Structure formats: structure tokens, C-alpha cells
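In: Quick one, fold the following:
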Amino acid sequence: MEYQNIKLIKEGHIAIMSINRPEAMNALSTGTAREILAALEEMELDDDVFAAVFTGEGDKAFCVGADLKERKTMTREEMKRQRALFVRAFTAVAEFPKPLVAVVNGFALGGGCEFALGCDFIIASEKASFGLPEVGLAIIPGGGGTQLMPRVIGRSRAKELIFTGRRISAQDAYKLGLVNYVVPPEQLMEKTIQVMREIVKNGPVALRQAKRSINLGVELELNTALALEAECYNVCLATEDRDEGLLAFNEKRKPVYKGR
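Out: Reported below is the predicted structural model:
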């Protein structure tokens, strides 16, 4: 598929999906949401992609949320249809089965912050900032923010950020546990690729099952969660990659995983 609003490239087993609307601060338009859904499906179905990056083009913004210039021209019915599309896009990011890392190079506001929260973890530039300012527009975060933010930083801190609509710096986000790394802007992609290479050297089936076990199990009662973990482990046990991993260990070489 040819994309107009995003870029999708591959580097080895790593896919990099970038919102490509820097002139609009990578705001989320109808067309962009459709292309994000298409790209996520393309990356999921590509067995050669073990893990993916979600970022934004330029150095100003990861994504500043909905494109309000587009929205002001829409009828109420058109806005309802767009809203349903946006929910699908946010859900697809949160439910993407392979490791998905957000790389935030500037503003991650509103829906942009929610996209980042929906990823497995965040690597941020020192210039990045985060916020869920929706209450200032008399609405609430609607892309998962009220559910994801409390799970990442805790209920009371999430309430404060959402109730005030406050924007926080990358360093403050790091202190809250919202982001995993904060690096100088010129080192952002270098750090990202370093981390991603550490991920994709591992078995892709194991990566997917580890993500499934964590995401589904974290809110479960412990005995049920442990049963889920055992189920995910057994999926890995029956793969060719498991055999390759043991063989490579015994032969003192790097394994060559194929996702089977």
C-alpha cells in the first residue's frame, strides 16, 4: 500500500511507522487514522517484522491529537464516524500483538499522548512533552487515556494530570515512570535502534507470548494470571524457534529465529 500520511520502513526485523504530517504537528486526521490501521495490519502480517517503532516525522511533535482544523469543517454525523475510526486506531495500537515502542520527539498531547501510552513503553527526546488537555475543551480523553495513564503511573497521579490538563516535560514524565528513557534529540533514533536490536535478537513467538501474558495477566487474580502464563509458555515450547534456541546455546552461537 502507498501511504500519504505516514511513512513505513523496515530495518532488519524492525519496522518503523511514522506519522508524516510535520507541517500539521503530526495531528491525527481521518486519512492518517486509516493509514495507521493499514500499517499496523501490514506489520502484524509480516513475519519478518519481530517488533515495531511508532514515531512522528520532524522534531516538533510526535502527535498533538486530533486535527481540529479538519474537524471544524465536519458535520456532527461526520464527527461521529471519525470518532469511531479513531477509537479503532487507538485500540489497534494498544492491542498490537508484537512489541511496539513509542519514540516521542516533541509534543505528545491528547490523542498523541494516548497513542504513546498504548505502546509497550516510551523512549523520549529531552524536548518531548506529554499531556492530556481534553478537559479544557469540556471533553475527556477518549483514546484510552483515562484507562492507560492510571495503569502506567498510578491512579492519583493520573487523576491530577487529567483533571488539570497539565503538560509535563520529558524529565518529569521519566520521574513518574511514564517513559523509560530520556535522551538528547540528536541521539533519539540511535538509542531507539539500540533498544530495538536488543528486542529483535530474541524469538518472535516468545516476544508475542510474553506481551500477551503481561497485558492480559496484569489485571487478573494471581492464580488465573499464572495459568495464563503457563499457557503462553506452552505456545513457545512447541515451536521450531525453541529448538533453535537450545541448539544455538549448546553450539555456542547466535540463534537464527524465524517465528515458527
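
In: From here on, just use CA atoms for contacts and neighbour counts.
Out: Fine.

In: How about the contacts made by residue 197?
Out: Taking CA atoms under 8 Å, 6 or more residues apart in numbering, we find residue 197 in contact with residue 14.

In: Please apply the same query to residue 156.
Out: Going by CA under 8 Å, 6+ apart, residue 156 touches residue 150.

In: And residue 111, by the same measure?
Out: 28, 63-66, 132, 141-143.

In: Let's compare: structure for the following, please.
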Amino acid sequence: MMKPEINDHVAVIRIDHPPANAWDLTTMTDFGKAIAQVESDPSVRVLIITGAGDKFFSAGFDVSDAENTAAISNLGRDVWRRLDRFPKPVIAAINGYALGGGLELAMACHFRLLADAPRLKMGLTELNLGIIPGWGGTQRLPRLVGRAKALEMILFSQTLDAREAFDCGLVDRLVPPEQLLDEAMVMAKRLAERPPVAVRCVLDAFSAGTYEGLDQGLMTEAEGAGTVRQTEDREEGFAAFKEKRKPRFVGR
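Out: Reported below is the predicted structural model:
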């Protein structure tokens, strides 16, 4: 069972399905439940997703569970979209190979930190099997690396090493492998100190603009601006500014 590790407002979920952290129906179902638990837990302000072990973040779909392809794919699309629209910041700490559905998962997270390991590869290699990326890859990859680069990666099943992934904008930061989770935790704790209601409103506005278009994004932003004006955190933020001290946000 995949359970979140929760400490100081930060949850860590480890994809743990040896040897390649690939997605069979059981793993996908457990992961979806862990995501739901984090989303509903008011004590959690930030989520980190990483892979168990040191070789794979996730190698994507588990071909040994082909009989459950439809169920796994439907869950993958739904859970990845849920993460893309998650109300709390999500950091992918990419500790190893991220291929196919594994890369699609990383792209659905808000931030991507990548282990700067020499043999690590990332790519959407589905066309090598005569199939296509089906868990959001055709939509999220061009938003990160541009249309031409995304087409090249997908149509030629091109894989990138760590430096190439960083240079084209696929990941946000390269980190020495032994420091990856520590760096992700530092970032998560900084995010956890931000005003949770305001953070959620920003993420909602981003999501609305992406999924429903600019007009809806602007409307959601305006609604969020009205929401935060009524919060205790807004009062605390203004008081801390006047008193020249660090604010202590409580999420109300």
C-alpha cells in the first residue's frame, strides 16, 4: 500500500513498484488513493512525488498488466489531470528514468527537480510500441518545450539526458542525486510557509486559464482576490509587514 509520509505540512509519496516503478492497476489505484488522502488532509500544504530506489522515477505503463490497459489508462488520465489541477503545490523529485506515463506524471506536477545523473533518460517513447502518449503527454509536453521540440521527441521517441531536459525547459532544476530529496524538501518547506488560501487561489487561477481559457482564468483570479481579502492570513500579512517581522500564516 502506497501511503503518504507526512511531516511539517509536507507529504511525500514514493512510487514503489519494483523494479521500474511502472503502473499496473494495483499501483495506480493505490497512488490515486494516496493523492486523495493528501488533498483532503488540511495539515498538508505541499506534496512531493518521487520514485522508490535510485534508478527509476517511473518507467510508465506496466506491460505485464496488459489485460487492465483500459482501466489503468483511464485512471492515469484522471489522476494526472487531478495533479495538474491540484489545490496544493506538487513537486516532482525525479530520481531516475522518467519514461512514458512516468514523464507524463512529472509534467503534471507544478515543479520538476531532476537528479543530475549521467545515465538518466526522460522521454515519451510510446511510438516505439506503435501507440501514442495517452496520459496527457501530447498536451503538456509542448507547453513546456515548445511545439516543434515536443513533436520531435514524441514522433521519434527521442530521450533526453538530464542536461538536455534542463536546457529545453522540461525540468526546472538539476540537483546532485544525493541531494535531490533534501532540495525538494527545502523547496516544499518554503512553499508550506506561504499563505495556504492564497496559494490555492493562485493555483486555481492558473488551472482555470489553462483548462477553460483566459476569460475564465481572469474571472477565477478575481474571485480569488476577493476570497483572500476575507482571510486571517491577509490580516497577519499586513500586520507582519508593518511590524517588520516574518508572517505566520495559518491557512484561514
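
In: in the second structure, which spans are strands?
Out: For the second structure, the strands defined by DSSP state E cover 5-7, 10-15, 46-51, 56-58, 90-94, 97-99, 111-115, 122-123, 159-160, 173-175.

In: quick one: the last one aligns where in the first structure?
Out: So that's strand 173-175 of the second structure. Per the alignment by TM-score structural alignment, strand 173-175 of the second structure matches residues 181-183 in the first structure.

In: sorry, back to before: distance to residue 33 of the second structure added to the strands of the second structure, as TSV?
Out: Listed next are the strands of the second structure as TSV, based on distance: least, CA to CA, whole Å:
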stretch	distance to residue 33 of the second structure
strand 5-7	14
strand 10-15	11
strand 46-51	14
strand 56-58	18
strand 90-94	16
strand 97-99	22
strand 111-115	21
strand 122-123	26
strand 159-160	31
strand 173-175	29
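
In: what's around the counterpart of residue 127 of the second structure in the first structure, how many residues?
Out: Matched to the first structure by TM-score structural alignment, residue 127 of the second structure sits across from residue 135. By other CA atoms under 10 Å, 13 other residues sit near residue 135 of the first structure.

In: what do you get for residue 63 of the second structure?
Out: Quick note: residue 63 of the second structure (other CA under 10 Å) scores 12 neighbours.

In: can you check residue 66 of the second structure too?
Out: Neighbour tally, residue 66 of the second structure, other CA under 10 Å: 13.

In: gap between it and residue 224 of the second structure?
Out: Applying CA to CA, to the nearest Å, the value for residue 66 of the second structure to residue 224 of the second structure is 43 Å.

In: Could you find the closest non-adjacent residue to residue 172 of the second structure?
Out: Spatial nearest neighbour of residue 172 of the second structure, excluding adjacent residues (CA to CA, 6 or more residues apart in numbering): residue 112 at 5.4 Å.

In: Contact partners for the aligned residue in the second structure for residue 90 of the first structure?
Out: In the second structure, the residue matched to residue 90 of the first structure (TM-score structural alignment) is residue 80. The neighbours of residue 80 of the second structure, taking CA under 8 Å, 6+ apart as the test, are 104-105, 108, 135-136.

In: ok so, going back, what lines up with the residue nearest to residue 172 of the second structure in the first structure?
Out: So residue 112 of the second structure corresponds to residue 122, using TM-score structural alignment.

In: And the helices in the stretch 1-150 of the second structure, which stretches?
Out: 25-40, 69-84, 101-108, 137-145, 147-155 (DSSP state H, counting those that start in this stretch).

In: what stretch of the first structure does the last one fall on?
Out: Using TM-score structural alignment, helix 147-155 of the second structure lines up with residues 155-163 of the first structure.

In: Mean deviation, the matching stretch versus the second structure?
Out: Stretch 155-163 of the first structure, aligned to the second structure and superposed, deviates on average by 0.7 Å (mean CA distance after the TM-score superposition for the first structure).

In: Run a quick neighbour tally on residue 93 of the second structure.
Out: Residue 93 of the second structure has 29 nearby residues by other CA under 10 Å.

In: so what corresponds to it in the first structure?
Out: Mapped onto the first structure by TM-score structural alignment, residue 93 of the second structure lines up with residue 103.

In: isn't that match right up against residue 55?
Out: Yes: with contacts counted by CA atoms under 8 Å, residue 103 of the first structure reaches residue 55, the gap being 5.0 Å.
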